[in-house]
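Undergrad: have a look; sequence and predicted model below, questions after that.
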Amino acid sequence: MASSKWQGSVESNVMAPLEVVWKITRDFYGLHKWFPGMKSSERVEGAPEQGVGSVRRCIRPLHDGTESCVLEELISQDDSNHSYTYRITETNIPGFNGYQATIQVCEAKEQDNCLLKWSFEMDLTDGHSKEDTEALFSSILTGIAKHLEQLISSQ
């Protein structure tokens, strides 16, 4: 099976202030709180304060009745740039070899809005196109943005 490394990124507007969105999304162990459909996200290794090297286990139900299980390691966090980078160390989802991603919250042109950016690098394997993968990630990020807006407005 042939594979090649590639990079992509998607972004979505969030109708909420940057600092509020960052406070929620920077919680490495709290992914299940803001990622729609995530069943759980829990600490496996590392300090409770989520330093570099921390590992989380993420469980998400799949359409076929099974669950995805992903171990992700925090490899950097930069509060001044409102970003963190993580990599998948183990997964039962095909096609995520060599996956590493950065989540960043940026200022938007509109007041009290921000931009949520998801940049990623992975091995693109046979049967998965760049275009389809970016479209999938864009759709997921749009759902995340809407979920964040609902979460924030209900607080």
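TA: In hand now; what should we look at?
Undergrad: from now on I want contacts and neighbour counts done on CA atoms only, so please keep to that.
TA: Will do.
Undergrad: residue ranges of the helices in the chain, please?
TA: Assigned by DSSP state H, the chain shows helices spanning 18-25, 31-34, 130-153.
Undergrad: and the first one, what's buried?
TA: So that's helix 18-25. For helix 18-25, burial by neighbour count (16 or more other Cα atoms under 10 Å) applies to 18, 21-22, 24-25.
Undergrad: what's next to that helix, contact-wise?
TA: Contact partners of helix 18-25, identified using Cα atoms under 8 Å, 6 or more residues apart in numbering, comprise 30-31, 34, 82, 105-107, 112-115, 148, 152.
Undergrad: adding distance to residue 126, write those residues out as JSON lines.
TA: Formatted as JSON lines, these follow (distance: Cα to Cα, whole Å):
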{"residue": "30", "distance to residue 126": "33"}
{"residue": "31", "distance to residue 126": "29"}
{"residue": "34", "distance to residue 126": "31"}
{"residue": "82", "distance to residue 126": "34"}
{"residue": "105", "distance to residue 126": "32"}
{"residue": "106", "distance to residue 126": "34"}
{"residue": "107", "distance to residue 126": "37"}
{"residue": "112", "distance to residue 126": "42"}
{"residue": "113", "distance to residue 126": "38"}
{"residue": "114", "distance to residue 126": "35"}
{"residue": "115", "distance to residue 126": "32"}
{"residue": "148", "distance to residue 126": "34"}
{"residue": "152", "distance to residue 126": "40"}
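Undergrad: one more to weigh against that first structure:
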Amino acid sequence: MATEAAGAKGEAAPILPWNGVVERTISAPLEKVWMVASDFLRFPNLLTIEPVEGENGVAGCTRKVSNLPGRTDTHSQQWAKQKLVEINAKEHIFSYEFLENNTGVDPGYYSTFQAQQEEGGKTLVRWAFRFSPSQAGSDRFVPFILSGTNLYVEELEKLAAT
């Protein structure tokens, strides 16, 4: 994963720190966890997922997700277009970013999922996120994102255990 990004004039700009992380050891083997989690056009099942463009499991694949959990301060259906920006099956890691959405989270929101084998057939799941530079210092959306991400990890454990 990159530690720097190009700035507006080509100079290196530091990547912002993560705003939040959900980390949990789940009772399922790494390969099953990866098989479920890396299916960008099918997981999480809690969401309605529509393919937009690109091939599933390949960087550049874009999806539109709706029925986003976590927000209770709105009556409108929450949706976001998300683009898979990195996927590495060997390292069991993928990253995606928000494009357009109606959640109030600025485009540029970035999330990375990583799975690591633990002893006893268990898997450590780490799902980290950060907001765009304009929202990086705000904690306004952290509860919304943490709530949804925790639900996804719970669903992942159930699906990978079957």
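TA: The structure has been received and is ready for your questions. Given the structure is predicted, the values throughout are model-derived calculations rather than measurements.
Undergrad: in JSON lines: the helices of the first structure, plus distance to residue 52 of the first structure.
TA: Below are the helices of the first structure laid out as JSON lines (distance: least, Cα to Cα, whole Å):
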{"stretch": "helix 18-25", "distance to residue 52 of the first structure": "16"}
{"stretch": "helix 31-34", "distance to residue 52 of the first structure": "16"}
{"stretch": "helix 130-153", "distance to residue 52 of the first structure": "24"}
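Undergrad: now, of the ones you listed, which is deepest in the fold?
TA: Of the helices of the first structure, the one with the most neighbours on average (mean count of other Cα atoms under 10 Å) is helix 31-34, at a mean of 20.
Undergrad: can you give the distance of that one from its chain's centre?
TA: Remark: helix 31-34 of the first structure is offset 10 Å from the chain centroid, using Cα atoms, centre = their mean, to the nearest Å.
Undergrad: excluding chain neighbours, what is closest to residue 120 of the first structure?
TA: Take residue 120 of the first structure and drop its neighbours on the chain: the residue closest to it by Cα to Cα, 6 or more residues apart in numbering is residue 101, 4.1 Å away.
Undergrad: against residue 59 of the first structure, how distant is the residue most central in space within the first structure?
TA: Centroid-nearest residue in the first structure, with Cα atoms, centre = their mean: residue 103, separated by 6.1 Å. The spacing between residue 103 of the first structure and residue 59 of the first structure, counted by Cα to Cα, to the nearest Å, is 19 Å.
Undergrad: ditto for residue 15 of the first structure
TA: For residue 15 of the first structure, the distance to residue 59 of the first structure (Cα to Cα) stands at 27 Å.
Undergrad: who's more crowded, these two?
TA: Taking neighbours as other Cα atoms under 10 Å, residue 15 of the first structure and residue 59 compare with residue 15 leading, 21 against 18.
Undergrad: surely that one and residue 149 touch.
TA: Yes - proximity of residue 15 of the first structure to residue 149 meets the contact threshold set by Cα atoms under 8 Å, at 6.2 Å.
Undergrad: residue 58 of the second structure matches what in the first structure?
TA: Mapped onto the first structure by TM-score structural alignment, residue 58 of the second structure lines up with residue 51.
Undergrad: residues near the residue nearest to its match when sequence neighbours are not counted, how many?
TA: The shortest distance from residue 51 of the first structure to any non-neighbouring residue, by Cα to Cα, 6+ apart, is to residue 74 (7.4 Å). Number of residues near residue 74 of the first structure (other Cα under 10 Å) recorded here: 23.
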